[in-house]
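A.B. asks: take a look and give me a structure for this.
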Amino acid sequence: MARQIITHFTSIALLAVAGTACAQQAPPPDATLNSRLTGDLTPTHDPVIIREGDSYHVFSTGHGKRLIETRSSKDLIHWTAGDPVFTALPAWATNAIPGGEGMWAPDISYVDGRHRLYYSVSTFGSNRSAIGLATSATLDPKAPGYGWRDEGLVVMSTRTSDYNAIDPNFVIDREGRHWLTLGSFWTGIKLFELDRKTGKPLHPDKPYSIARRPAPVGGPAPIEAPFIIDHGGYYWLMASYDYCCKGVNSTYYTVIGRSKAITGPYLGKDGSSMMNGGGTIFLRADLQEQQRWRGPGHAGWLHDRDGKDYVVYHAYDKQQNGAPTLRIAPVRWGADGWPVAEY
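C.D. replies: Below you'll find the predicted structure:
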């Protein structure tokens, strides 16, 4: 996630919900998926998506007593908000991160019979941060076995660390090894190999560095929100550049690079290295003549059962006072082998 969700988004979201409740003309049949989304779309920040049975589930950053927001849909179009995953931080998190502000930037996957939900706890502008893990047998609150069990601390960074332990993403490589990528600002994106049984790092002091943006003297290095996809013999790394959390003034955008090895190097279409702030732009703000959807970023991915791919992300809606809003776009793979988001 992002470094912090500005607290006024809660009131902004209420305005956005009121706005979306107004009657609108139905979109044309050839409209984009994004233009057809309806229901509980705000506030959505740092979304990830997964399918269980005939339902799609989106998890996103939460605050107050709604720690990890949840939404579900049967068709990827109509979305309904559900109960939060937690209503209070676990004791280990409040002890590790005093003043921790919500649960940020979750990641969801299904591993060995249980869903794994990684999440971040931090405070604004600090790399005293931690990633935790919760698991549940099912995502359906009405199903037997439903219930989130907190599995405790996974990775922690401190003020002496050169990285920030937020924005986790879990991935399994083609050899069956488990990995967690993470990072926000500081020296960029890191990759930890995990113990398959516990979902926690095998070598917590020896992460790989896979992407960074060299910072100007005395300035920040705005890169965060990694997500790794396995497709076509390559691993693809998405990351968000520049700044989120500023409503319509957000400058977030998403880049992508690819590598034959999960540990990198990740290169853009032009050969530019993501270890040097390179990569290929994948999601960007609307063209200046429209200017509605600002700061598209913190992207997640769904490879659906029918073989179709989707990217899920948030953007700030200029028509709704900058509310952070759920966005989903189909992805097609071009003749050159690179992904194109149809948003």
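
A.B. asks: could you use CA atoms for every contact and neighbour count after this?
C.D. replies: Fine.

A.B. asks: count the neighbours of residue 202 for me.
C.D. replies: If you count neighbours by other CA atoms under 10 Å, residue 202 ends up with 16.

A.B. asks: that one contacts residue 191, doesn't it?
C.D. replies: No: the pair residue 202 / residue 191 is not scored as a contact, 11.4 Å apart, by CA atoms under 8 Å.

A.B. asks: show residues contacting the helix ranked longest in the chain.
C.D. replies: Across the chain, the longest stretch assigned as helix under DSSP state H is helix 9-20. For helix 9-20, contacts defined as CA atoms under 8 Å, 6 or more residues apart in numbering pick out 38-43, 320-324.

A.B. asks: ok so residue 131 is a strand residue?
C.D. replies: Yes: the assignment for residue 131 is a strand, going by DSSP: H, G, I helix; E, B strand; the rest coil.

A.B. asks: now it: how far from residue 193?
C.D. replies: As judged by CA to CA, to the nearest Å, residue 131 and residue 193 stand 15 Å apart.

A.B. asks: same deal with residue 136?
C.D. replies: 22 Å.

A.B. asks: ok, the two, which is more surrounded?
C.D. replies: Taking neighbours as other CA under 10 Å, residue 136 and residue 193 compare with residue 193 leading, 23 against 18.

A.B. asks: count the neighbours of the closest residue to that one other than its chain neighbours for me.
C.D. replies: Nearest non-adjacent residue to residue 193, counting by CA to CA, 6 or more residues apart in numbering: residue 179, 4.4 Å away. Applying other CA under 10 Å, we find 23 residues neighbouring residue 179.

A.B. asks: with residue 185 instead?
C.D. replies: Per other CA under 10 Å, the neighbour tally for residue 185 reads 26.

A.B. asks: what are the buried residues along the longest helix of the chain?
C.D. replies: Judged by neighbour count using 16 or more other CA atoms under 10 Å, the buried positions of helix 9-20 are 9-10, 12-13, 15-17, 20.

A.B. asks: and the next helix or strand past it?
C.D. replies: Per DSSP states H and E, the first helix or strand lying C-terminal to helix 9-20 is helix 33-36.

A.B. asks: and for comparison, fold this next one:
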Amino acid sequence: MARQIISALTGIALFTAALPAIAQPSSAPATLNSQLTGDLVPTHDPVIAREGDIYHVFSTGHGKRLIETRSSPDLIRWTAGDPIFTALPDWAKQAIPGSDGMWAPDISYVNGRYRLYYSVSTFGSNRSAIGLATSPTLDPKAKNYGWRDEGLVVLSTKDDDYNAIDPNFIIDRDGRHWLTLGSFWTGIKLFELDPKTGKPKDPQAKPFSIARRPAPAGGPAPVEAPFIVDHGGYYWLMVSYDYCCKGVNSSYYTVMGRSKAITGPYLGKDGSPLMEGGGTIFLRADLQEQQRFRGPGHAGWLHDKDGKDYVVYHAYDKQANGAPTLRIAPVRWGADGWPQADY
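C.D. replies: As a prediction, the model looks like this:
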């Protein structure tokens, strides 16, 4: 019986081998996001930088982990590190009573030191502050590593029409230093900075308004998390629309507009002004049931040493109870001059 079974199987194998090959559908190439491993959660409001051969991500932190840190040798394998601070600076405790976190950091390298801008606030309030910390290196193992708090940069109160959170620093093509910020209220603002201090050049000067969503009757129209990129003769402004922080019910998405001047006006591909809630969708919100990662937003940017561009952001993972998760996507610049994220 065994010989008969073996003989039959052999015959089937020979018959199968004689059949013409059937082409198998090719699988789509893996995205960078599909390859990310390691300590990806919790990551909220991320920014990214590269020092030497190591990539560093900084994100919102609470309690005794004030500004979460992660590092990677290849953009794929991520390892959590120690927080930047374990307690709020005294000035922040006094300025913003009740706060227990440092939110939405921004990282850049200026005049031989890394500048890390951060937010201190309480949820839903515009009694908020942006602070600044600096370090000569991002490498915790380096002898000269160490973050020095430089104090208050911008403060907002209930008497202001903006909210001093979500900072982003940029040097324009004329060498002027700027900080954009904002969340809800009357939208996104832009302050000119003193290049030496990293703080407002004229504390009494009124900031520029560069993005706003006019509120419909009966409710707000959220806009926040600005980030400005200099590319191809334009300044590109990314902002997040709608709501974060609701887990899988988050409706966050990211839009983009461009301007020849850093102060605006920023327009979407169709000419819609960001000052009127316009812009072109860059990272979309998809709340369909099959979509695993919800509410992609609070985007940061990396122009890598090899010339490639990446967008870093968070999204809420449906398969992990809506945990805010690190996401990174390469960016391609299309023939029309507009960017597209491969996410």
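
A.B. asks: what's the TM-score for these two chains?
C.D. replies: TM-score of the superposed chains, computed with TM-score structural alignment, normalised by the length of the first structure, equals 0.91; 316 aligned residues with a CA RMSD of 1.1 Å.

A.B. asks: pretty sure the residue nearest to residue 193 of the first structure sits in a helix.
C.D. replies: No: counting by three-state DSSP, residue 179 of the first structure is located in no helix; its state is strand.

A.B. asks: wait, what's in contact with the most centrally placed residue in the second structure?
C.D. replies: Nearest to the mean C-alpha position of the second structure, by CA atoms, centre = their mean, lies residue 299 at 2.7 Å. By CA under 8 Å, 6+ apart, the contact list for residue 299 of the second structure reads 45-47, 225, 227, 238-240, 254, 311-314.

A.B. asks: swap the cut-off to 6 Å and go again
C.D. replies: Contacts of residue 299 of the second structure were listed using CA atoms under 6 Å, 6 or more residues apart in numbering, and they are 312-313.

A.B. asks: the helix or strand hosting it vs the first structure, average distance?
C.D. replies: Here residue 299 of the second structure, judged by DSSP H and E, is contained in strand 293-303. Average distance, strand 293-303 of the second structure versus aligned residues of the first structure after superposition (mean CA distance after the TM-score superposition for the first structure): 0.2 Å.

A.B. asks: any buried residues in that strand, and which?
C.D. replies: Going by neighbour count (16+ other CA under 10 Å), the buried part of strand 293-303 of the second structure is 293-303.

A.B. asks: picking up where we left off before, from the buried residues of helix 9-20 of the first structure, which single one is nearest residue 167 of the first structure?
C.D. replies: Checking the buried residues of helix 9-20 of the first structure against residue 167 of the first structure with CA to CA, the nearest one is residue 9 at 19.6 Å.

A.B. asks: hmm, back to that, give me the stretch of the second structure that the longest helix of the first structure matches.
C.D. replies: On the second structure, no counterpart of helix 9-20 of the first structure exists by TM-score structural alignment.

A.B. asks: show me how far that helix is from its chain's centre.
C.D. replies: 21 Å (CA atoms, centre = their mean, to the nearest Å).

A.B. asks: likewise stretch 154-164 of the second structure?
C.D. replies: Averaging C-alpha positions (CA atoms, centre = their mean) puts stretch 154-164 of the second structure 22 Å from its chain's average.

A.B. asks: for residue 337 of the first structure, helix, strand, or coil?
C.D. replies: Classified using three-state DSSP, residue 337 of the first structure is coil.

A.B. asks: residues near the nearest residue to it once chain neighbours are set aside, how many?
C.D. replies: Closest residue to residue 337 of the first structure apart from its sequence neighbours, by CA to CA, 6+ apart: residue 232 at 7.9 Å. Here the number of neighbours of residue 232 of the first structure (other CA under 10 Å) works out to 11.

A.B. asks: what about residue 232 of the first structure, distance to residue 333 of the first structure?
C.D. replies: On the measure of CA to CA, residue 232 of the first structure and residue 333 of the first structure end up 10 Å apart.

A.B. asks: ok, residue 229 of the first structure next?
C.D. replies: Residue 229 of the first structure sits 13 Å away from residue 333 of the first structure, going by CA to CA.

A.B. asks: of the two, who's got more company?
C.D. replies: Taking other CA under 10 Å, residue 229 of the first structure and residue 333 do not tie; residue 229 has more neighbours (19 against 13).

A.B. asks: the more buried one: what's it in contact with?
C.D. replies: With contact set as CA under 6 Å, 6+ apart, residue 229 of the first structure has these partners: 235-236.

A.B. asks: and it, that's in a strand?
C.D. replies: Yes: the assignment for residue 229 of the first structure, made by three-state DSSP, places it in a strand.

A.B. asks: isn't residue 224 of the first structure up against residue 240?
C.D. replies: Yes: between residue 224 of the first structure and residue 240 there is a contact under CA atoms under 6 Å: 5.3 Å.

A.B. asks: which one of these two has more residues nearby?
C.D. replies: residue 224 (34 against 29).

A.B. asks: check which helix or strand that one maps to.
C.D. replies: Residue-wise, residue 224 of the first structure maps onto strand 223-231 under DSSP H and E.

A.B. asks: compared with the second structure, how much does that strand deviate?
C.D. replies: Relative to the second structure, strand 223-231 of the first structure is 0.1 Å off (mean CA distance after the TM-score superposition for the first structure).

A.B. asks: and that strand, how far out from the chain's middle?
C.D. replies: On the basis of CA atoms, centre = their mean, strand 223-231 of the first structure sits 9 Å off its chain's mean C-alpha point.

A.B. asks: give the other helices and strands that the very next helix or strand once past it contacts.
C.D. replies: Downstream of strand 223-231 of the first structure, the first helix or strand assigned by DSSP H and E is strand 234-241. Contacting strand 234-241 of the first structure under the criterion 3 or more CA pairs under 6 Å, 6 or more residues apart in numbering; DSSP states H and E are the following elements: strand 223-231, strand 253-259.
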